[in-house]
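Novice: generate a structure from the sequence data that follows.
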Amino acid sequence: MRALVQRVSEASVTVDGTIIGQIGPGLLILVCAMQGDTADKPAALAAKIAKLRIFRDEAERMNRSLLDVGGAALVVSQFTLAADTSRGNRPGFSAAAPPADGEQLYEAFAEALAGLGPQVERGRFGADMKVALVNDGPVTIWLDV
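Specialist: From the prediction side, this is the model:
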């Protein structure tokens, strides 16, 4: 699985003009299931992200995790993270998991993350979503597990 994690002061996702997920301080997590991902990947990715020390401590150093600060997470599926741009100008997405597998792994990731304690809001798999965020820092981290 692949994720792009952004530390945010706020974020939301809108579908058909309606906000379906919204958080204050925490993480916006764009998630992509990749070809060959196994059932253990969602929990591994959730644990890595929950413990990722990218929030400021009292000394203003990135030394605290989402769990440490009690932040929330907005989890949004994004198959375009699998883009292959090695040839030509049109990205290919064949490295992404098929939609049925991708949805199952996305939901398993969101459940695993929620099981670790943070409030988890979600986008809608396969929907045309409008994502708004205020990136805090900015801090943006790319993860593969």
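Novice: alpha carbons only for contacts and neighbour counts from here, please
Specialist: OK.
Novice: just the strands in this structure please.
Specialist: Under the criterion DSSP state E, the chain contains strands at 2-15, 18-23, 26-32, 55-56, 62-64, 72-77, 120-122, 129-144.
Novice: just send the ones you listed back as CSV, with mean neighbour count and distance to residue 102 too.
Specialist: Converted to CSV, these look like this (neighbours: other C-alpha atoms under 10 Å; distance: least, C-alpha to C-alpha, whole Å):
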stretch, mean neighbour count, distance to residue 102
strand 2-15, 22, 11
strand 18-23, 17, 20
strand 26-32, 27, 7
strand 55-56, 18, 29
strand 62-64, 15, 30
strand 72-77, 26, 9
strand 120-122, 20, 15
strand 129-144, 15, 15
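Novice: run this one through as well so I can compare:
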Amino acid sequence: MVAVIQRVTEAAVRIDGHVNGQIEAGLLVLLGIATIDTADDVQWLAAKIAAMRIFSDEEGKMNKSVQDINGNILLISQFTLLASTKKGNRPSFIEAARPEIAISLYEQMIQELGGLLGKPVQTGVFGADMKVSLLNDGPVTIVIDSQNKK
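Specialist: Model prediction:
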């Protein structure tokens, strides 16, 4: 599971011109789910995202998590994060999980993050053509791969 985590002052996702999910201060998380991912990856990654200290404290140091600031999360599924570009110029997505597996893990991630935050997570719609807008704060962007835990 690959997550691109961006600290934002605001973010939104639109589908067919309508806002589906929107947040103010918090994290925009783009999530790619691989064929080898499991519920264990969901739990590990959700805990990492919720506890990651990338928000400024009173001294301007990155010491606070999204939980600490009572921030929000906008979670967007993005299979293109699993693109392989080793051969040719057309990316291969063979390592991205098929919808019958990925949807379940995506829904588990929504529930897990919501439980850790104590409030609902805003989302896009799995497989939809989405327009994502954000105001990256910092900018701060972190990439985490659950297959590289060590």
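Novice: TM-score of the superposed pair?
Specialist: Superposed pair, TM-score by TM-score structural alignment, normalised by the length of structure 1: 0.97. Supporting alignment: 145 aligned residues with a C-alpha RMSD of 0.8 Å.
Novice: okay, which residue is most central for structure 1?
Specialist: residue 29 (1.9 Å; C-alpha atoms, centre = their mean).
Novice: quick one: contacts for that one?
Specialist: 3, 4, 5, 6, 73, 74, 75, 76 (C-alpha atoms under 8 Å, 6 or more residues apart in numbering).
Novice: ok, the fourth one touching residue 135?
Specialist: By that I understand residue 6 of structure 1. Yes: judged on C-alpha atoms under 8 Å, residue 6 of structure 1 makes contact with residue 135 at a distance of 6.5 Å.
Novice: on that earlier part again, any chance of the strands of structure 1 in JSON lines, plus distance to residue 91 of structure 1?
Specialist: Formatted as JSON lines, those follow (distance: least, C-alpha to C-alpha, whole Å):
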{"stretch": "strand 2-15", "distance to residue 91 of structure 1": "17"}
{"stretch": "strand 18-23", "distance to residue 91 of structure 1": "28"}
{"stretch": "strand 26-32", "distance to residue 91 of structure 1": "15"}
{"stretch": "strand 55-56", "distance to residue 91 of structure 1": "33"}
{"stretch": "strand 62-64", "distance to residue 91 of structure 1": "34"}
{"stretch": "strand 72-77", "distance to residue 91 of structure 1": "18"}
{"stretch": "strand 120-122", "distance to residue 91 of structure 1": "26"}
{"stretch": "strand 129-144", "distance to residue 91 of structure 1": "18"}
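Novice: can you tell me which of those is nearest to residue 114 of structure 1?
Specialist: With C-alpha to C-alpha, the closest approach to residue 114 of structure 1 among those belongs to strand 120-122: 5.6 Å.
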